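[1] quick one, structure for this:
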Amino acid sequence: MAETIAALKEDFSLIDEWEDRYRYVIELGRALEPLADADRNPRNKVQGCASQVWIAAHEERDGKEPRLAFTGDSDALIVKGLIAIIFRLFSGRTPSEILATDAGALLDELGLREHLTPQRSNGVASMVTRIKSDAKAALAQTLKSA
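    Modelled structure (predicted):
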């Protein structure tokens, strides 16, 4: 995870202007893996976002604790880019790693939160809450099965 965070910080440090950083965030969103139509359902819709946002969690079992992979989409380009950044932090991690990650601190380090509207900041918080909720459920299921 440290490499992912370092890479994001490096990418953002190379871009001086915030307008250019927003373009970069949008590019990240455009590169997201498409969300399957079946995953565009009420269960995967993230509440608390002004834009339409869907996040689907998929478990990958390769050891004691599963790894969670996420797919998602939004109807807003900048939000889709924020989803891509959040997925870089959380996708492919175990539930324990996800629960231990402070996404807010990273967004502060990137300078993103200070440049987001309060509405978008709330939406990002809702997305992180949703991912952590999925991680808690996966961890509980793992402990129950053990």
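
[2] going forward, measure contacts between C-alpha atoms and count neighbours the same way
    OK.

[3] and the helices in this protein?
    Using DSSP state H, the helices of the chain run over residues 2-13, 18-30, 77-90, 95-100, 103-110, 118-145.

[4] any idea of the angle the fifth one forms with helix 2-13?
    Spelled out, that is helix 103-110. 40 degrees (axes from the mean of the first three to the mean of the last three Cα atoms, to 10 degrees).

[5] and helix 103-110, what does it pack against?
    Other helices and strands packing on helix 103-110, by 3 or more Cα pairs under 8 Å, 6 or more residues apart in numbering; DSSP states H and E, are helix 2-13.

[6] please generate a structure for the following sequence too, so the two can be compared:
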Amino acid sequence: MTTDAFDEIAETFDFLDDWEDRYRHVIELGKAMPPLDEAFRVPGLKVEGCASQVWLLPRIEGRGPQARFDFQGESDAMIVRGLIAILHALYAGLSVAEVGRIDARAALERLGLTEHLSAQRSNGVRAMIERIRALAAEAAATA
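    Prediction:
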């Protein structure tokens, strides 16, 4: 299960033959993302476990398991901003219950990201995914 936005990114990746072009595309996705206001770049929104600085601001619409999940993100590294944009495409607009059912690892493998990211970047992506899932689970538990 993936979103249309993520499927569009996957189709673009299929079209791009070499990793350098894909890498540039990830950076472009990050540049296209709206910046997170400085006021939200606070320790409580910072994702631990990332080599770069990463902040995720959840935006939940509604209550309980059917609430809609969205978030804004920011990083001090352009490639990480692009990875945040990819995760946004993967999760935004889903219900908080659906967020927990997404196989993010399989989705990212579909893009070929897992084999081209450094161990540090891979750990950072895992930390962002864990944070997204935790935020969604917390929202799903609120009635």
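
[7] and the TM-score between them?
    Once superposed, the chains reach a TM-score of 0.94 (TM-score structural alignment, normalised by the length of the second structure), with 142 aligned residues with a Cα RMSD of 1.5 Å.

[8] among the helices of the first structure, which is the most enclosed?
    Comparing the helices of the first structure on average neighbours per residue, with mean count of other Cα atoms under 10 Å, the densest one is helix 77-90 at a mean of 22.

[9] equivalent range in the second structure for it?
    Aligning helix 77-90 of the first structure against the second structure (TM-score structural alignment) gives residues 78-91.

[10] of all the helices of the first structure, which one is nearest residue 52 of the first structure?
    Nearest of these to residue 52 of the first structure, taken as Cα to Cα: helix 77-90 at 9.1 Å.

[11] average gap between the closest one and the second structure?
    In the superposition against the second structure, helix 77-90 of the first structure averages 0.4 Å from its aligned positions (mean Cα distance after the TM-score superposition for the first structure).

[12] and that helix, how far out from the chain's middle?
    Averaging C-alpha positions (Cα atoms, centre = their mean, to the nearest Å) puts helix 77-90 of the first structure 5 Å from its chain's average.

[13] same question for stretch 49-60 of the second structure.
    Put simply, stretch 49-60 of the second structure sits 9 Å off its chain's centre (Cα atoms, centre = their mean).

[14] repeat for stretch 64-77 of the first structure
    That offset, for stretch 64-77 of the first structure, works out to 7 Å (Cα atoms, centre = their mean).

[15] distance of residue 126 of the first structure relative to residue 27 of the first structure?
    Counting by Cα to Cα, to the nearest Å, the gap from residue 126 of the first structure to residue 27 of the first structure is 22 Å.

[16] how about residue 36 of the first structure?
    Per Cα to Cα, residue 36 of the first structure is found 20 Å from residue 27 of the first structure.

[17] go on, residue 108 of the first structure?
    For residue 108 of the first structure, the distance to residue 27 of the first structure - Cα to Cα - is 20 Å.
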